[in-house]
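Undergrad: sequence unknown, structure follows:
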């Protein structure tokens, strides 16, 4: 019966390199998914260009991804930022619509208070007028 342990057969440096290789593979998979995500979400690319990039990235992954990053890498960040801003704007519109469509008069009150706050912020009404109008809305 062999009584050696696995830890004795696998030196610390080999363990370090194994962890580094696993980390690099996970990083590579993340980068590959990110590139494919960018290819399919880009509205400026036509169907043929998307298919060509996808085939290139899948068939020759290392070279395909590097070429994609060189050719279209700057645009990846810009498209990602634009998509995030669009999602934020859509969310804000949803919140405004949801707040304005409450049950009963709550939606109307919220709209009126928002309009009053806007008038006060623009200097169209004074603080005193704002407080009086706010009291009327809430009464």
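TA: Perfect, thanks for sending it. Keep in mind that what you see is a predicted model, and the values were worked out from it rather than measured. Residues are numbered from 1 along each chain as shown.
Undergrad: okay, CA-based contacts and neighbour counts for the rest of this
TA: OK.
Undergrad: contacts for stretch 61-80?
TA: 32, 35, 38, 42, 53, 56, 57, 58 (C-alpha atoms under 8 Å, 6 or more residues apart in numbering).
Undergrad: which one of those is nearest residue 17?
TA: residue 32 (22.2 Å; C-alpha to C-alpha).
Undergrad: before we move on, what SS does the nearest residue to that closest one once chain neighbours are set aside have?
TA: Distances taken as C-alpha to C-alpha, 6 or more residues apart in numbering put residue 65 closest to residue 32, at 6.8 Å, once the chain neighbours are dropped. Here residue 65 is helix, with the state taken from DSSP: H, G, I helix; E, B strand; the rest coil.
Undergrad: what residue lies at the spatial centre of this structure?
TA: Nearest to the geometric centre of the chain sits residue 84, at 5.0 Å (C-alpha atoms, centre = their mean).
Undergrad: okay, pairing it with this:
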């Protein structure tokens, strides 16, 4: 509901404003945004988030690259601070293909490490445990009864 203007100091014509005169209303600021204002704010917010994502991906890729020297990385970072938009565009154009390759290599390495960890934690299956016990029996490290106990325990699991 829009506010009605005061006609005289202290008097309002059918005003929905609280009684108490203009002093109680003057401290309130009313701000109405049109649809285009909201749309513009959303567009600017989207552009800001996209820009920050590009900046962070450039910085992460810059420090992920082992072939780039420390001084060159420092120059890139200084340029990103002084001329952020221009530097990020130049970096994406000049080193964009390398970014994708480094990202793919890193994700492949992480996946391999994860699979290796899962295999080491999961342990071997019953057949591998029985084979290991059989080798110990052949080496003379365990007796026949210990072999049978290990075999029974491996099968039970």
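TA: It's in. As the structure is a computational prediction, the values presented were derived from the model and not from experiment.
Undergrad: returning to what we had before: just give me the match in structure 2 for the residue nearest to residue 32 of structure 1.
TA: Alignment note (TM-score structural alignment): residue 65 of structure 1 maps to residue 88 of structure 2.
Undergrad: just to revisit the earlier point, now do the same for the residue nearest to the centre of structure 1: its match in structure 2.
TA: So, by TM-score structural alignment, residue 84 of structure 1 is matched to residue 107.
Undergrad: in this structure residue 113 of structure 1 contacts residue 135, no?
TA: No. Judged on C-alpha atoms under 8 Å, residue 113 of structure 1 makes no contact with residue 135 at a distance of 10.0 Å.
Undergrad: give me the more crowded residue out of those two.
TA: residue 113 (18 against 11; other C-alpha atoms under 10 Å).
Undergrad: pretty sure residue 66 of structure 2 is in a helix, no?
TA: No. Remark: residue 66 of structure 2 does not belong to a helix; assigned using three-state DSSP, it is coil.
Undergrad: any idea how far residue 85 of structure 1 is from residue 78 of structure 1?
TA: 11 Å (C-alpha to C-alpha, to the nearest Å).
Undergrad: and the gap between residue 118 of structure 2 and residue 155 of structure 2?
TA: From residue 118 of structure 2 over to residue 155 of structure 2 (counting by C-alpha to C-alpha), the distance is 22 Å.
Undergrad: number of nearby residues for residue 64 of structure 1?
TA: 19.
Undergrad: over to residue 137 of structure 2?
TA: Residues lying near residue 137 of structure 2 (other C-alpha under 10 Å) number 17.
Undergrad: hang on, isn't it packed against residue 144?
TA: Yes. Applying C-alpha under 8 Å, one finds residue 137 of structure 2 in contact with residue 144, separated by 6.9 Å.
Undergrad: which residue ranges form the helices in structure 2?
TA: 22-26, 35-64, 70-82, 84-122, 126-139, 144-156 (DSSP state H).
Undergrad: okay if I get those helices as a markdown table plus distance to residue 8 of structure 2?
TA: Formatted as a markdown table, these follow (distance: least, C-alpha to C-alpha, whole Å):
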| stretch | distance to residue 8 of structure 2 |
| --- | --- |
| helix 22-26 | 10 |
| helix 35-64 | 33 |
| helix 70-82 | 55 |
| helix 84-122 | 54 |
| helix 126-139 | 94 |
| helix 144-156 | 95 |
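Undergrad: closest to residue 12 of structure 2 out of those?
TA: Here helix 22-26 is closest among the helices of structure 2 (C-alpha to C-alpha), at 9.0 Å.
Undergrad: how about that closest one: buried residues?
TA: residue 22 (16 or more other C-alpha atoms under 10 Å).
Undergrad: distance of the residue nearest to residue 76 of structure 2 when sequence neighbours are not counted from residue 135 of structure 2?
TA: Of all residues not flanking residue 76 of structure 2 in the chain, residue 87 sits nearest, at 7.7 Å (C-alpha to C-alpha, 6+ apart). Plainly put, residue 87 of structure 2 is 63 Å away from residue 135 of structure 2 if you go by C-alpha to C-alpha.
Undergrad: so what's the gap between stretch 37-57 of structure 2 and the chain middle?
TA: Between the mean C-alpha location of stretch 37-57 of structure 2 and the chain-wide mean there is a distance of 16 Å, by C-alpha atoms, centre = their mean, to the nearest Å.
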